[in-house]
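[1] Output the structure for:
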Amino acid sequence: MHARIIRAVLALYPAAIRERYGDEIAELLATSDTPARDLVDTARCALRDRLTQRTEAMTVAQARIAGVTLIKLVAAPFMFGVLLLALMVTAGLAADVTGAHEAAPYWGTLAVALAVASMWWFGRWMAHSGPIVAATVVVPAALALGVAGINAVPRVGDVLGAVRAGSLAAVACWAVGATGLGWAVSVLLRRGRRAAAWLSGGTGALLLLDAVTAVYVFTALPPERAPRHNAPLWYLSTMSWWDPGLVDGAYRQLQDSIKMLPPVLTMCTVFLLAVVGVTASRSRLAT
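    Just a heads-up that it's a prediction; the model follows:
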């Protein structure tokens, strides 16, 4: 078995267990006759030990703080959406005041960019304000639950996609992909490989968001309306006002269907990476 894979799995263990049994576990994995199964079992045990260790050490006060943090994370997508709407309305008003209506798409794109960029600051602030247990799992799950909750509200949920089944499928895929992305970035940061962590994080985020946008379109729109060969352009189109007729051969038809889902999931992704960056760096300093 590849040494890098073994080291990545060992990184899941708490530091004390890793220092005491790491060499023994690595040797067993390296000489295993069933490497895939043993690797999965080892990863499962490592996550269980890490969660158990943190749970046992948690006081009542810490548990209360963790509960409040979880509620904040679930509610965060609603705040993201409000911020995005406020910026987009402001952009529209700016276009009206200046009379440059032809520049409205650029104002809208700027509003989305500002909303996404602000998530980096917000995520770092939240991570510094209190520890988040198992952030690479808890944060994506909580954010996905929040987005799904918004989507389930009648009328309000329509802002995250005209076809609810497509939105929920995209959110579910995002949660799984974001968990893997956060874990990969966390492992690299704990090893001190910051450049590799952020390069893979940025690239992985773009690929993930492109994929979940495609999941929505595949679920919500038939091929005759949204030709599948345009899939690489869907995410770019939904994040801007550029649309060469990707759906029904008409301008903005894709945006009218998917609405604010891609920008909100992009904000969630940037928020996740910011949180993981702080928590992983803190863990590395602690060890």
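[2] going forward, measure contacts and count neighbours with C-alpha atoms only.
    Will do.
[3] Report the contact partners of Met88.
    By CA atoms under 8 Å, 6 or more residues apart in numbering, Met88 lies in contact with Trp107, Gly108, Ala111, Val112.
[4] got a list of contacts for stretch 137-145?
    Residues from elsewhere that reach stretch 137-145, judged by CA under 8 Å, 6+ apart: 70, 73-77, 132, 171-172, 174-176, 178-179, 182, 268, 272.
[5] Would you mark the buried spots in the helix or strand where Thr90 lies?
    Assigned by DSSP states H and E, Thr90 belongs to helix 60-98. Neighbour-count burial for helix 60-98 flags 66, 69-70, 72-78, 80-81, 83-85, 87-88, 91-92, 94-95 (criterion: 16 or more other CA atoms under 10 Å).
[6] Look at Pro223 and tell me its secondary structure.
    coil (DSSP: H, G, I helix; E, B strand; the rest coil).
[7] Sketch out the helices for the protein, chain order is fine.
    Using DSSP state H, the helices assigned to the chain run over residues 3-10, 15-30, 35-56, 60-98, 104-129, 135-152, 164-190, 194-220, 231-238, 253-258, 261-286.
[8] quick one: the longest one to chain centroid distance?
    So that's helix 60-98. 15 Å (CA atoms, centre = their mean, to the nearest Å).
[9] what's the answer for the fifth one, then?
    Taking CA atoms, centre = their mean, the mean C-alpha location of helix 104-129 is offset from the chain mean by 14 Å.
[10] ok, now the shortest one?
    Taking CA atoms, centre = their mean, the mean C-alpha location of helix 253-258 is offset from the chain mean by 22 Å.
[11] I'd like the structure of this one too, to check against the first:
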Amino acid sequence: MPANRSRLVHVVLALYPRRVRDRYGAEIAELLTHSPTPGRDLADVAWCALVDRGASLTMSHARPHLLRLTGLLAAPLAFGVALAALASVAVAVLGLLEGFGYRVGYRLADVVIAASVVPVAVGTVWMARRTGRREHIAAPIFVVPTALALGIVAVASLQYIGEALGETWWATLMSSLCWYAATFALATGGAALIQRARTGAAWMVMALGGVAILELTCTVYVLLVHRSYGLPSSSAFGAYPVVITGIDPGLVGAPAGQLAEALKGLPALLTVCTVFTLTLVITRAKRQHATPKSASAAPRTS
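    Take a look at the predicted model:
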């Protein structure tokens, strides 16, 4: 049998549900292999496989996938609520210190409030690793950043709540699209490195690339809104580290307070979403890379 026909037969068989492949796969493959009209028969069998696949997709089978997708879409809102809650706690603690006579400077207050991102990011790492190990997400490299980007845009569209991500909706939209495209490309490259057993390089590329993506995204946002806030265009470059840390070393062409007012909660939310996405993708890629090894190492049974 020609190699091309063999590959096509395997592709067509893969369209069938597992129960059909297990029971009739060998018979269907045999018929297609010796068919005098392979093109027409492959097309007919492929159509039947798709019909059978659609008929087997009941609500009970689709519900877990819908729940996972809904969870991913709602994740940015949950992350945003957690960030806002921790920032409020930080402000309350600083207020208590002021009440007891301690002087809390504006710079220290900015750093403490910015530090509220850390526990949320740590929590998302745990959540992403747990999700990657226990939940099956089809095509996570595509699905996860897509769902999170849509969730960010949805949050930005909400009245009052969306203003916490920036008062210019279209700038948030463009920044989210930029984040999505760059994150998808980075996740694809990182997963490819893991498949080549270069996990250490994948972690390094993901970490450095994630920071670069966040800087790029914030740069795009500031460039789109800098005139509305009276900021020079040069302040867009290097805005992310200034806003996310609350430390202004004087490297950007605007005070940290003005940049924070322009970007609002967008850098913090994108940071958490980036950490979640890259951690989940790495976890899934490592799991998929280890599966063939585990299968080949298993003892054969007669």
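[12] Can you show me which of the contacts of Met88 of the first structure carry over to the second structure?
    Checked against the second structure using both residues aligned by TM-score structural alignment, their matches' CA atoms under 8 Å, the contacts of Met88 of the first structure keep these contacts: Gly108, Ala111.
[13] As CSV, the contacts of Met88 of the first structure with distance to Trp120 of the first structure and neighbour count would be great.
    Shown next, in CSV, are the contacts of Met88 of the first structure (distance: CA to CA, whole Å; neighbours: other CA atoms under 10 Å):
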residue, distance to Trp120 of the first structure, neighbour count
Trp107, 21, 24
Gly108, 20, 21
Ala111, 15, 23
Val112, 14, 24
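[14] Pick out whichever of the contacts of Met88 of the first structure sits closest to Ala36 of the first structure.
    Lowest distance from Ala36 of the first structure to the contacts of Met88 of the first structure (CA to CA) belongs to Val112, with 42.4 Å.
[15] measure the equivalent of that closest one over in the second structure to Leu97 of the second structure for me?
    Under the alignment (TM-score structural alignment), Val112 of the first structure pairs with Val117 of the second structure. Going from Val117 of the second structure to Leu97 of the second structure by CA to CA, to the nearest Å gives 21 Å.
[16] residues of stretch 133-146 of the first structure that come out buried?
    Within stretch 133-146 of the first structure, the residues that count as buried by 16+ other CA under 10 Å are 133, 135-146.
[17] matching residues in the second structure for it?
    Alignment of stretch 133-146 of the first structure against the second structure: residues 138-151, by TM-score structural alignment.
[18] Would you check the span in the second structure matched by stretch 157-166 of the first structure?
    Against the second structure, stretch 157-166 of the first structure falls on residues 162-171 (TM-score structural alignment).
[19] which residue in the second structure lines up with His229 of the first structure?
    With TM-score structural alignment as the criterion, His229 of the first structure matches Ser234.
[20] shouldn't that match be in contact with Gly253?
    Yes - between Ser234 of the second structure and Gly253 there is a contact at 5.9 Å, judged by CA atoms under 8 Å.
[21] hey, what's in contact with both of the two?
    Joint contacts of Ser234 of the second structure and Gly253 (CA under 8 Å, 6+ apart) do not exist.
[22] so what corresponds to Leu216 of the second structure in the first structure?
    Using TM-score structural alignment, Leu216 of the second structure lines up with Ala211 in the first structure.
[23] Give me the distance between its match and Ala113 of the first structure.
    Counting by CA to CA, the gap from Ala211 of the first structure to Ala113 of the first structure is 20 Å.
[24] What of Glu27 of the first structure?
    For Glu27 of the first structure relative to Ala113 of the first structure (CA to CA), the value is 48 Å.
[25] Flag every buried residue along stretch 229-239 of the first structure.
    Applying a neighbour-count criterion of 16+ other CA under 10 Å, one finds Ala231, Leu233, Trp234, Tyr235, Leu236, Ser237, Thr238, Met239 buried in stretch 229-239 of the first structure.
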